[in-house]
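Enquirer: just the structure for this:
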Amino acid sequence: MRRRLISGLLGGALLLAGAAGCGIPENTEVRVEGPGPAAEGGSTSGSRGEPPSRTAGDADAEQFVRNFLSAAAGEPDRAYHRVRQFIAPGDRDRLQVKQGSEVTLAVVRLTEDPVIVDAPDRTVVTLNVQQVGQLRTDGTLAPPETSTTTYTFELSSQPGQEGRRDDGLYVVSPPTALLLSVEALETYYQSRTIYFWNNDRTRLVPDQRYLPLAVPDERRVSEVVKWLTAGPSAWLRPGVSLLPDSTRLINNATRTDGRWEVDLEMPEDRARLEQFGTQLAWSLSDLDGPLDIKIRNQSQEFIPDLNRRRQDSPVHQIPENFQRFCVYEGSVHPLAYAGEPSGPAPVDAKMNRNVVSAGISRADQQILAALVVTDAGRQRLSVGTGTDPVSVFTRSAKSYAAVGRPVWLRSTYRGQPAGLVVADGGLYRFDAQAQLSPVSLGVPGAVTAVAASLDGHRIAVIAGAALYVAALSPDGAGVTLGPARRLHTRLTSLSAVDWYGENTLILAGVAGRPAVYEVSVDGARESRLEDKIGARVTHLVAYPANAVGHLGAAMYEANGVAYRSGPFERIQPERVQEVNPPPAGGGAGNPTAPFFLY
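Expert: Reported below is the predicted structural model:
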C-alpha cells in the first residue's frame, strides 16, 4: 500500500498568509480589500467562479479531493447537484440534503494534509478537519452544526470499470454533509461588507457576507438589497436595528443609462428612507454614480452619486493618523518614528506614575484615559477624562491581583463614556468615575482579554482559552451583550486579541510556536502575520484598517519586550520620548505595553 499526502491543498494558503507578514513598508501593514469591480448592467459572468467538474483532475486522486472540497461552491441552488456529480451513483442518496430546504455548506479547515492510501481495488481518503461554520444561502457563516473532526471515504472508478480511470473518479461512502474547504471559500466567493444601523440609528455597524463569484454582475445589487431587508447575521442582531417590517425587494435591481434603480415594498418614512440610502451606499461600496430608490415603482429617495453620499456620511470619523505610546519606567511616554506624528503624553505628569498599561482614546475634543496602576502590590483602574493633558483621575474602589488592558467603547461617546476591562478573570464595564460593574458573557472559563471594534458595537473576548465575538448595545448606565459566538481558528493557547479591521481581528496564540495571526470576524479566513516570536504574547494592540481607506498597524509585547509591525521589529528604548536623560539602549529598560492614540 502506498501512502500519499496532499501538500498543495494547504500550501497555497500558507504562502499567501506568509506574504502578509513580511516585506511590508512602514505604515502599510494592512490593506483594505475592496469587494471587487463595480457591477455593470447588462453584463454576465458566464462560468466565472464555477468550481471544477468531477473530471477536471484527469483521474489524479490528489486533485480530485481538492475539487471535491470545492464542488459545493457557487450559487446555492446548484450546490447539491454539483456535489452529487462527484459521488458514485449508488451512494448519492447518502447526502443528507432535503429537497426544498435551505442548502447549507459545512465549511471546514484541514488541520493536516489529507491522507490518501492506495490499494489495488480502492483508495481510502482521510480528512482531519476543524469545523468553521455553516455557509447559508444569505451569505452568512453561521456557527457549525457538528463537531466532527474526521471524515473518511473511498475513491473508485465507475462501477463495473474497477481498476480503470478513463471516466475519472467517484466518491464512495461519502460524507453526509456538503463540505466546503476554507480555501474554496476564499477562491470562489467574494467577501463583502454590508452595514446596519445601531439600535438608536446613529452609527453604521459592519456585517460580513459571502457572495459567490458565479453570481452574474447584474444580480449583485439585488443580492445586497435582499441581505439588508432580511436582516443581519444572527450574532449581530442584538446590536443593530432592522428595517421596517415587510420591507422587501419587489423586482431585481436594474441599471438604465448608468443609473441603478431599486424598487421596494417599504413604509414611506422620509427619515428612514434617507438612512436606508446611506446604508445601501456603504453596502454597495464598489459602485458609484446615481441610485434611485423607489417604493412600489414611485421614486422616493434619489441619490445623485453614491460615492458622494459615502463622503458626506462617513462610517467612521477618526483621525487619519495615530500616535504611538508605551509604558516606560512606570509612566506613559510617546514613541517617535519618522513620518508619524508624535506629541506629549496626554496624562498630567503628577498622575503619570506606577502605570502598568493604558487605554487612551479621543472623543468629542476630549481625552478619555484609563490607566492600570500598581497599589501596594495589587492593581487598580485609574480613570480620567478632560482636555489634553488629563489631570484629574479617580481610582477603582477595589484592587485586583491583575487587570488587563482597558478599552473604551466608541458607541458610548455621545453619552456617558464607558469601557470594558478584564480583572481577575472577569469582564467588567467601567465608567468615567472608575466604577466597575460585572458584565455577563455567558461562556465558560476565565476571561483573559477583551477588545472593542471601531464602531463600538462588537467585542472580541478570549475566555477559557477560546475566542468569542458578541454584539453590544449601550443600555442606560450599562451595556447589554448578545449571545457570544465562538470562533474556531488554527491557533491554540490564545493570549491576546484586538480588532485589525472592520471584519478582522489580530490574534495571539500558538501555532507550533507563539504567533500572531489575522483572523476574519467569523473565523473562516486566517493568515500568519508573525511567527518568529520566542515567548507568549501578553499584550496586543492595533489601529484598525477601515472603510474610509485608513491603513492598519499593530504592536505587541512578549517576554517584556515590545514590537511594532511593518514588518515586526523591536521597539528600541531610544524611540521613547520625554525621558530625561533620554534612554540610549544598552542598560536602559525596555518600553512595554504599547498602544495607539487616535
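Enquirer: use CA for all of it now, contacts and neighbours both
Expert: Will do.
Enquirer: what sits up against the biggest strand by length in the chain?
Expert: In the chain, assigned by DSSP state E, the strand with the most residues is strand 123-135. In this structure, residues lying in contact with strand 123-135 by Cα atoms under 8 Å, 6 or more residues apart in numbering are 104-118, 141-156, 487-489, 523-524.
Enquirer: which of those residues fall within strands?
Expert: Within those, residues falling in strands by DSSP E are 105-110, 115-118, 141-142, 150-156, 487.
Enquirer: another sequence for comparison is provided below:
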Amino acid sequence: MRRRLLTGVLGGVLVLAVSAGCGIPDRTEVQVEQRGPAAEANWSLGRGTEPPTREASGSDAEAFVRNFLAAAAGEPDRAYDRVKRFITAAERAGLPEKQGSEVALSVVRLTDKPVIEPDVDSMKVTITVQQVGLLRANGMLVPPLATESTYEFRLVSAAPAVEDAGFYVSDPPNVLLLSDEALRRYYQSESIYFWSSDRTRLVPDQRYLASAVPAERRVSEVIRWLTAGPSEWLRVGVVALPDRTEMINNATGSDGRWEVNLDMPGADEQRLEQLGTQLAWSLPELDGTLEIKILNQSRKVVDLGEQRRSNELYAIDPNARRYCVYDGAIHSLTAASEPTGLMPVAAEVNHDIVTAALRRADDDVLAALVVAGGDGRQQLAVGRGTGVVESLLRGPAKHTVIGRPVWIRSDGGPPSGLVVADGHLYRFDGQASMRQVQLGLPGRVGAVAAALDGQRVALVVDGVLHVAAINWEGGVPAVGPVRRLATSLTNVTAVEWWAENRLLVAGSVGRPAIYDVSVDGALETPLREDTGSQVNHLAAYPTTQLSPLAGSFMYEANGVAYRSNPFERITRDQVENVTPPPAGESPGNPTAPVFLY
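Expert: Okay, here's the model as predicted:
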C-alpha cells in the first residue's frame, strides 16, 4: 500500500515515517506535504513581537494590567528589567538584581476579569488566576510552584497632572507573572526531538521561544535546549545527549550553511548520525547544510533536508476512513467528499460490539474491540488480518465497563495497546492478554489516548487531565510518572491526541465542551463550547492536509455521535449497509465513531 505522510504540527514540522533500528526507512514510496493546516500556526503571532511598554496603555487601567501581565515576555535576560519599568521608582530601587538564567515566569490563566477598585490615591487590583506552570529561561514549562489563586497590587498615577501619563504598579506580586494570553502572543511554541528509550524513533518535546529572539540565534537556542536534556515528565521515555555535552560558543552561519561546535563525550559516528537527525527535525525551517564540530574538529556535515527525508517521523495512511458502531456492529460512514470505506472486520465476528480501536500496520488491520456478553459484562477482543480481521482472541476476564481501547505504535514489533476497564489502566497485546498498569497515582482512570510517536500518553484520572511517557526498554511498554495539566476544563471525561503536541479534551466550563489543549496545558482553544451533553467518547484523525478528513474529529454525547468540519449529527442515513427498521420503529443512533488510518 502506498502511503503519504502526515504533515508536521507546531512550527510546520514535516511528519514522516520511522522504521525500527536507527530510524532509516526500508520503503521510500512517499509523497511529502510541506505545511499543516492554519490551525497549527495560529497559536503564535510570529517572530519579532515585543511585549508592550508601560506607556503603551495610556490611562486605560484594564489595558495596563493586561500589559503588566505580559511585561516579562521576551528574552529571559531582560525580563526582570522589563517588569521593573512598570513598578514605582521607590519600590524598584529596593528590588534585587537577577541574572537571565535565574529568571522563571509564573504562567497564570485569569479565571475572571481583573477587579479594579478606586481608592484615595490609587487603585486596588485583584486578579483571580489558575496556576499553569513555571516558564524557565531554557524555554521549558514545568509544573507550577506557586499555589496562590489571587494576587493583589495597586496602580498609582505616573503624573497626576498629565493626561494619559499612565500608571505604575505599587506593592507588586513577589513573582514574575505572565498570562497565558501573553505566552500565546509573545512566544513561539517549538518542538525539539529526543531519541526514544530504545533509540528507534524521535519524540517531540515542547519548548517556548520568545518571538523577540533574532532568527540568527534560533540555532544556538535549540542546541542549548537539546544539551540541557528533555522535560522531566519525558525522561523515562527518551534518552538525552551524553552527559557533559556542551556547546562551545554560539552556532554560526547563514544562507544555507551553519556550523556548531560541541564538547560531546563519546561522539562516535552513530551518535553523530543520531544528533544530525535530532538537529534536522528540531530546526525544520532550515535547509542547506549544518557542520558538526567536536572540540573544533569537523566530524560531520548534515544535509538538513536530506536528513529529514531519510529519517522520517510518522507514517499515516492519507486514505482515512470513518466508522461507527450501529446496532452492535461496525459500519462504514459515508459523505460526499469521502471514499467508500471497506469493512475492516468480517461479518462472522462483527457483532455485540460496544466500541473499537482500528489501526493499520503496514498492509494489516489491527482491531481492538469491546464486546458485550449476555450477562451484561464486557470483554476485550483483539484481532489482526490482511485487509480484514476475520478472527478474534478474547481477553481473560470480563469487566463491568471497558472504555475505548487505543493502539500504541510499535514499528513492526508485537502490537500492543492501552485500555481502561473498571477505573484501572491496562496494557493489552495481540493475544488479548491484559496486565494492569501501575501509575503511582491514586484515583479512578477514566480515559486514555496515545500519541503518534508511541512514547506519550494522555490520561484522565478522577476527572483531571494528565500526560505521561512510555518506556519501551525490554520490549514491554511501561507508563512513567504522570504530570498533571492545568486547564480551564473541569470534570474531564474524554481525551484524544490529534496533533503532535495538542490534545482534544472534553470536560466542563459550566457547560459540556471540547477544547484544543497543548500537551503542557498552557495553550487552549475552545472548539465546541456547548456540546449539550457530557462527551464520553472522542476520536480524531491527526492534523494533515493530505486527506478530506484532515484535522477532523468525532465524538459521542448522550448516545448520539457527531462529526466536525462541519459540526453535525451523524445520522443513520450516513451508515452503510444497514437494514431499515421495521415500519413504525425509529432508527437507532450511530455510536462510538472511530477512524481507520
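Enquirer: what's the TM-score here?
Expert: Put the two chains on top of each other and the TM-score (TM-score structural alignment, normalised by the length of the second structure) is 0.89; 559 aligned residues with a Cα RMSD of 2.5 Å.
Enquirer: sorry, back to before: give me the buried subset of the contacts of strand 123-135 of the first structure.
Expert: 104-110, 113-118, 141-144, 152, 154-156, 487-489, 523-524 (16 or more other Cα atoms under 10 Å).
Enquirer: what about Ala471 of the first structure, neighbour count?
Expert: By the criterion of other Cα atoms under 10 Å, Ala471 of the first structure has 24 neighbours.
Enquirer: can you find the partner of it in the second structure?
Expert: When the second structure is aligned by TM-score structural alignment, the residue opposite Ala471 of the first structure is Ala469.
Enquirer: ok, Gly534 of the first structure next?
Expert: That one, Gly534 of the first structure, aligns with Gly532 by TM-score structural alignment.
Enquirer: give me the most central residue, the second structure.
Expert: Asn501 (2.3 Å; Cα atoms, centre = their mean).
Enquirer: is that residue in contact with Val519, as I believe?
Expert: Yes: in this structure Asn501 of the second structure lies within contact range of Val519 using Cα atoms under 8 Å: 5.1 Å.
Enquirer: overlap in contacts, those two.
Expert: Gln206.
Enquirer: in the stretch 1-150 of the second structure, which spans are helices?
Expert: Counting by DSSP state H, counting those that start in this stretch, the stretch 1-150 of the second structure has helices at residues 38-41, 61-68, 76-84, 89-92.
Enquirer: got the contact list for the longest one?
Expert: Meaning helix 76-84 of the second structure. With contact meaning Cα under 8 Å, 6+ apart, helix 76-84 of the second structure is reached by 53, 68, 71-73, 92, 98-101, 103, 137, 176.
Enquirer: do the last one as well
Expert: By Cα under 8 Å, 6+ apart, the list of residues contacting helix 89-92 of the second structure from outside reads Lys84, Arg85, Ser170, Asp171.
Enquirer: how about CSV for those, with distance to Gly133 of the second structure and neighbour count added?
Expert: Below are the contacts of helix 89-92 of the second structure laid out as CSV (distance: Cα to Cα, whole Å; neighbours: other Cα atoms under 10 Å):
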residue, distance to Gly133 of the second structure, neighbour count
Lys84, 22, 21
Arg85, 24, 17
Ser170, 25, 21
Asp171, 23, 13
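Enquirer: the residues you listed: which two are farthest apart?
Expert: In these, the most distant members under the criterion Cα to Cα are Arg85 and Asp171, with 13.8 Å between them.
Enquirer: burial measure for Thr137 of the first structure, as a count.
Expert: Residues lying near Thr137 of the first structure (other Cα under 10 Å) number 16.
Enquirer: quick check: it vs Ser156 of the first structure, distance?
Expert: With the distance defined as Cα to Cα, to the nearest Å, Thr137 of the first structure ends up 32 Å from Ser156 of the first structure.
Enquirer: swap in Ser565 of the first structure?
Expert: Taking Cα to Cα, one finds Ser565 of the first structure at 49 Å from Ser156 of the first structure.
Enquirer: counterpart of Ala338 of the first structure in the second structure?
Expert: Match for Ala338 of the first structure (TM-score structural alignment): Ala336.
Enquirer: what of Val355 of the first structure?
Expert: Applying TM-score structural alignment, one finds that Val355 of the first structure aligns to Ile353 in the second structure.
Enquirer: ok, now Ala449 of the first structure?
Expert: Per TM-score structural alignment, Ala449 of the first structure is aligned with Ala447.
Enquirer: host element of its match?
Expert: Taking DSSP states H and E as the criterion, Ala447 of the second structure maps to strand 445-450.
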